[in-house]
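S.K.: how would this look folded up:
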Amino acid sequence: MQLIWLRSDLRIDDNTALAAACQRGPTIALWVASPGQWQAHDDAACKVDFWLRNLRQLREGLQALNIPLLVRHTDTWADVPQTVLDVCRQHGIEAVHWNDEYGVNEAQRDQATHQRLQDEGIAAHGHLDQLLFQPGTILTRAGHYFQVFSQFKRVCLEHLHRSLPARAAQVKAQAPLAIDSDPIPQHIEGFEGTPRALREHWPAGEDEAHQRLARFIDERVADYPQQRDLPAKQGTSQLSPYLAAGVISPRQCLHAALASNHGEFDSGNAGVQTWVNELLWREFYKHILVGYPQVSRHRAFRAHTEHLPWRDAPDDLQAWKDGRTGFPIIDAAMRQLLHTGWMHNRLRMIVAMFLSKNLLIDWREGERHFMRHLIDGDLAANNGGWQWSASTGTDAVPYFRIFNPVTQSQRFDAQGLFIRHWLPELHGQSEKLIHFPVKSADLFATNSYARPIVDLDSSRQRALEAFKGLSGWQDQGI
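M.R.: Predicted coordinates:
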């Protein structure tokens, strides 16, 4: 008997560990709820709700294949090794299969589980699944993990030109087992309260993920280079929640994109090339978790930036969280996050740079807030994006490049369509004034919109002086 231990791989198609287990014999599936661990990781309630909804869909799919799904509960991952072992003893399991996850806590959990099983004579197999390349196989000539994305991407494309990662074998129905599937809980204590509208915005299931992928490839990928930066447009795939939960795989995305471009990476459809680039960014940040584990421990990649004089400004931080900064593009983006569990990628960069540069508030405060609200919350991507914006991370934006939220708004939401959608109090503003309504004292006096909490010019100068005051930039080649 084989056991597939499901984690962030909530699908049947192209599931490496599931396919491997089923090829070796009768298989049962296991999913472990660990709410204390999720709280420690700042996982959002809407994200946990998304997992549960996808698990219910997955349970039905597994039942059609006669694969029972068992559900167990632990508080933290410290109890997971014993929980997995107990299931193995109960059902006479010979081997356990799982798809590898990345991060310090994940690695410790899996190593402990592997050891516990090995001590009991039970085989344990980790499989490459949520990445295209095994960490440690994409390295510099000196044998180190890359720190610059463009160099990492070049080596990845060289490998992909030689051969594409194969999708996992199709899972076939097995003979029925005398084991009943467990019910999937409707909610987990401490993670309740996901609004119905948010759930409807993000339907669960593999079919939904593949329909989104097909629509994106068929209807929008050609315009992706131009449309992806415009938050008022449906220009992105909006697959990130499904990728984060493993409802769809990077391999499936890559194969679909290339199939629409005659197998080409660097010619033909520019949108496909740009989107593959984004898939490789996700890959890059997960490799960083393995090669530079300090980023999993809430540490800056660039160690000298730990000495930045971050401001303790709780009122400013709360105004940023609530969407009350007085800068419309910032506030609209933050309200989008609170209401949908998602934020447009261009806006993630704008609001992150505003917090870490203009407000000079520690990027970790923003990283934590995002994780507590994002339905696509992913340690690698979230940490990588925040450190990039704060100029503390690998491949980071130079500290002296600070986005101006007003000019960013004028450039990427020129008509104010996105702003008007999320800030109804500015609905009547002109296209000229909607990006910074405080410019007009008369208009400002007649609407309820907040005054700016910071002066852009002086706060920019404050950030430049703070970064310039650090030793270490010369060592980093800046």
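
S.K.: rest of the way, CA atoms for contacts and neighbours
M.R.: Will do.

S.K.: next, count neighbours for the closest residue to His114 other than its chain neighbours.
M.R.: For His114, ignoring the flanking residues on the chain, the nearest one in space by Cα to Cα, 6 or more residues apart in numbering is Ala124 at 5.7 Å. Counted with other Cα atoms under 10 Å, the neighbours of Ala124 add up to 19.

S.K.: can you pull the contacts of Ala124?
M.R.: Ala95, Val96, His97, His114, Leu117, Gln118 (Cα atoms under 8 Å, 6 or more residues apart in numbering).

S.K.: tell me the SS of Trp98?
M.R.: strand (DSSP: H, G, I helix; E, B strand; the rest coil).

S.K.: could you also give me the structure for this next sequence, so I can compare it with the first?
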Amino acid sequence: MPKQSISICWFRRDLRLHDNAALYHALKGEHPVLPLFIFDRSILDLLEDKADKRVEFIHHAITTMQQQLQQTGSSMDVHYGFPAEVFQQLLQQYDVKQVFTNQDYEPYAQQRDEAIRQLLNNAGAAFHTYKDQVIFEKDEVVKDDGKPYTVFTPYSKRWKAKLNDFYLKSYPTEHYFSNFFKQSSTPVPSLEQMGFKATGTAFPSTEVKDELIKKYKEQRDIPSIKGTSRLSVHLRFGTISIRELARHTKDLNESFLNELIWRDFYHMILWNFPQVGQGKAFKKEYDFIEWRHNEKDFEAWCKGQTGYPIVDAGMRELNATGFMHNRVRMIVASFLCKHLLIDWRWGEAYFAKKLLDFDLAANNGGWQWAAGSGCDAAPYFRIFNPYLQTQKFDPQLKYIRQWVPEFEGFNYVKPIVEHEYARKRCLEVYSKALKKNLVENKKVSSP
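M.R.: As a prediction, the model looks like this:
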């Protein structure tokens, strides 16, 4: 029998049927569309924690999509395996004409997609990618000379000047749901079948709270109150549309809009300077820093046992919930890099393991900002004083008391390092590294 001709819509960081660029283009095509999701073992096999909340979040999102698809008489093909093997299987099963998917800018994703593109092309199938997780991508917002921005403020000004209703328009996927490939429901592999287990985590809502957004600028830096949207995990996995969110909030609060622009900025940086996603400092001179690589101090930081209450509160919140308030993220990152002189890559990797909303572009951008090595980073001599940060952002110690209840008692650990000593040491080590870079550059440029 001849094989069924189909198109495939491959979901990755866009776990919704509504306002989805790739899905829209797939459904408007001439062939019925088979929805596909792959629990990618190339990623999952690297996860140490088998109670990883992110896998649980994805599983929940896929299960929800499957229920929605069943109402259309369709079903998502959900696989646990390696993408190339899954596509080889699908090519044997169907006459695959085209595959539609949304762009992913991370280095692994680029390699994976190129391999799949070649596999499909060899089989006579086309591979199409679309912009979906950002408003502007790659080289859509550039300087007058066509080069990418490396400083946020001028980038954000150009971003806002370019923005119009066209870029925020939703894709009306619902109009074409009749074009899904009709098949009986197929089961979604359970977490247990994939070697994971449920935690019962209550994930943040997708609700956009207008009153919170309006007060965002005044409340966003106070970790003891719910002053941030908690939508980052939904943006990370595409369970909400960035277009709809930007359209809904752009006139409510410019500070909140700026946070969405930061997302675009860091994805643009990752695309144009892929080395930052491969362990390299954006500013090469910072690779001359002689980090301490002290595993004992690093473990104390990871566990929230540094003797600095605001730092310990942040790390304990992260370990317990998979979330950390953004202001506190800056404090704990600065503390690791500058007070403890531990390589920012160690902190970046720990956050990558623990953050529910982990996103390579934003995580790398934030860590390199804290270390001083990134684009548009805080200067190396800017060293957060944890005590002053506490006075400013948790003056009544509500946040600290929630996560470090013993901090006023005799059983609380002593500070791992004295602030003024750490500050002086940091300035010396950073200064030495930058001077060494100048010497090395002179050697290279000398005839």
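
S.K.: TM-score of the superposition?
M.R.: Superposed pair, TM-score by TM-score structural alignment, normalised by the length of structure 2: 0.91. Supporting alignment: 430 aligned residues with a Cα RMSD of 2.1 Å.

S.K.: that older thread, could you dump the contacts of Ala124 of structure 1 to a markdown table with distance to Ala40 of structure 1 and neighbour count?
M.R.: Below are the contacts of Ala124 of structure 1 laid out as a markdown table (distance: Cα to Cα, whole Å; neighbours: other Cα atoms under 10 Å):
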| residue | distance to Ala40 of structure 1 | neighbour count |
| --- | --- | --- |
| Ala95 | 30 | 21 |
| Val96 | 26 | 27 |
| His97 | 26 | 23 |
| His114 | 23 | 20 |
| Leu117 | 26 | 21 |
| Gln118 | 28 | 13 |
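
S.K.: which of these are still contacts in structure 2?
M.R.: Among the contacts of Ala124 of structure 1, the contacts conserved in structure 2 (both residues aligned by TM-score structural alignment, their matches' Cα atoms under 8 Å) are Ala95, Val96, His97, His114, Leu117, Gln118.

S.K.: which one of those residues is nearest His144 of structure 1?
M.R.: Nearest to His144 of structure 1 among the kept ones among the contacts of Ala124 of structure 1 is His114, at 26.7 Å by Cα to Cα.

S.K.: tell me which helix or strand that closest one sits in.
M.R.: helix 104-119 (DSSP states H and E).

S.K.: would you mark the buried spots in that helix?
M.R.: For helix 104-119 of structure 1, burial by neighbour count (16 or more other Cα atoms under 10 Å) applies to Val104, Asn105, Arg109, Asp110, Ala112, Thr113, His114, Arg116, Leu117.

S.K.: make a markdown table out of these and add distance to Leu62 of structure 1.
M.R.: As requested, the buried residues of helix 104-119 of structure 1 are arranged in a markdown table below (distance: Cα to Cα, whole Å):
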| residue | distance to Leu62 of structure 1 |
| --- | --- |
| Val104 | 30 |
| Asn105 | 28 |
| Arg109 | 26 |
| Asp110 | 24 |
| Ala112 | 28 |
| Thr113 | 24 |
| His114 | 25 |
| Arg116 | 27 |
| Leu117 | 25 |
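
S.K.: re the thing from before, and the furthest pair within the contacts of Ala124 of structure 1?
M.R.: His97 and Gln118 (12.9 Å).

S.K.: quick one, helices of the stretch 51-200 of structure 1?
M.R.: According to DSSP state H, counting those that start in this stretch, the stretch 51-200 of structure 1 carries its helices in the segments 80-91, 104-119, 149-162, 196-201.

S.K.: the third one vs structure 2, average offset?
M.R.: Between helix 149-162 of structure 1 and its aligned stretch in structure 2, the superposed structures give an average distance of 1.6 Å (mean Cα distance after the TM-score superposition for structure 1).
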